[in-house]
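J.: For reference, the sequence and a predicted model appear below.
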Amino acid sequence: MIRRRIILMRHAKSAWNQPDLSDHARPLKKRGRKDASTVAARLVALGWVPDETISSDAARAQETVQRMQPFFDPEPPVTFQRTLYHCGMTDVETTLRLLSARVETVLLVGHNPAWEEVLFWLTGLERQLKTAHAALLDLELKKSSVADTRAIWSGLVPPAHRWHLRDVVTPR
């Protein structure tokens, strides 16, 4: 069996008290920094440690990732992408398609409303993703059903495949 997992996480709670900052530049609040660490610890306890992290390049998403990284052993490589700041399904599909076959679990950090839409697109389930919520998705395939294991992530999106929502990890 070939197993692939996605941790679809909304960034932690951000600060709104600095009106001179652009939306893209908003940092995390103190609570957001704590929540990101809490969720990372819970992911590790559940055995959901990413092999790679891909995040929006917005300040609050970057800071969420930076708070989480020390909990993962080994720390996965991180890529910050502008396309995940205001993204659609095509952006997420492209991101997944470009993943290496060695990646079994990927952490994607981004924003609403896109993340709730992506969750619905992948699973067919409507769920609310509040700040610092991480949806745990998985998919198991028989090796014989995958034409090219070097490009394993390439075709793992709807309508060809429907992901399973295993849990939503929250900081509380």
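T.: Great, that's in hand.

J.: rest of the way, CA atoms for contacts and neighbours
T.: Will do.

J.: Please identify the buried residues of the helix or strand hosting residue 166?
T.: Using DSSP states H and E, residue 166 maps to strand 164-169. Buried residues in strand 164-169, counted by 16 or more other C-alpha atoms under 10 Å: 164-165, 168-169.

J.: now swap in stretch 47-58 and tell me
T.: 48-58.

J.: one step back: who are the packing partners of the strand holding residue 166?
T.: If contacts are counted by 3 or more C-alpha pairs under 8 Å, 6 or more residues apart in numbering; DSSP states H and E, strand 164-169 sits against helix 30-46, strand 134-141.

J.: put this beside the first:
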Amino acid sequence: MKTLTLLRHAKSGWDDPALSDHDRPLNAKGARAATAMGAQVRHLGLKFDHLAASSATRVIETLDHFRRGYGTLPEAPHERTLYLASAGTLLDAIRAFPASADHALLVGHNPGLEDLVLLLSAESNPLRGAVEEKFPTASVAVLELDGDWAGAADGCGHLTTFVRPRDLDPSLGPGHD
């Protein structure tokens, strides 16, 4: 069994209209949320032996702050193909994860991450409703997959954890900028 943890980038800023979407940085709330989520993932005892992440600035900064709460993560290149990737593209990336990896962290964007959770998890899963409602920025979903990475397919996963920043601190939720 493989464990896949999905982390959506934290809240980013729109303060500089000259920046491209790819280059937008985190805002202060996003930085706090990413650090808090890193600490929560550490508290949950999750370990990672593989990391895949989008090349967007907000993803790179999310990981920097996540590490402050979590600790050391595997090194990985930031992949342009994961920037705003669809669930299908993300699934292709997962299928290419090294067979030796058992616990992977994938950091990216919506709607791809949300769609991926819904694709991989069974419809009967009680946590699925919260993901269907919204996969907010800096949220974490953990799926246990049947089989190996190469065989990842529709319904092969069980969603075991879904945590949003507001679950840890209400001030990290909507309406608290």
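T.: Received, thanks. Because the structure is predicted, anything quoted here is derived from the model rather than measured.

J.: TM-score for these two?
T.: TM-score of the superposed chains, computed with TM-score structural alignment, normalised by the length of the first structure, equals 0.84; 158 aligned residues with a C-alpha RMSD of 1.7 Å.

J.: Show me which pair in the buried residues of strand 164-169 of the first structure is furthest apart.
T.: Distance extremes for the buried residues of strand 164-169 of the first structure: the farthest pair is 164 and 169 at 14.6 Å, using C-alpha to C-alpha.

J.: residue closest to the middle of the first structure?
T.: Taking C-alpha atoms, centre = their mean, the centroid of the first structure lies closest to residue 108, which sits 2.1 Å from it.

J.: Looking for the alignment partner of it in the second structure.
T.: Aligned counterpart of residue 108 of the first structure in the second structure: residue 106 (TM-score structural alignment).

J.: measure that match to residue 14 of the second structure for me?
T.: Distance of residue 106 of the second structure to residue 14 of the second structure, computed by C-alpha to C-alpha, to the nearest Å: 24 Å.

J.: can you check residue 168 of the second structure too?
T.: In this structure, residue 168 of the second structure and residue 14 of the second structure are 25 Å apart, going by C-alpha to C-alpha.

J.: swap in residue 30 of the second structure?
T.: In terms of C-alpha to C-alpha, residue 30 of the second structure sits 12 Å off from residue 14 of the second structure.

J.: of these two, who's got more company?
T.: residue 30 (25 against 14; other C-alpha atoms under 10 Å).

J.: Please name the residues that touch that one.
T.: Applying C-alpha atoms under 8 Å, 6 or more residues apart in numbering, one finds that residue 30 of the second structure lies in contact with 10-12, 62, 137-138.

J.: Does the residue with the largest distance to the centre of the first structure belong to a helix, a strand or coil?
T.: For the first structure, the largest distance from the centre (C-alpha atoms, centre = their mean) belongs to residue 20, which lies 28.6 Å off. Here residue 20 of the first structure is coil, with the state taken from DSSP: H, G, I helix; E, B strand; the rest coil.

J.: No more questions from me, cheers.
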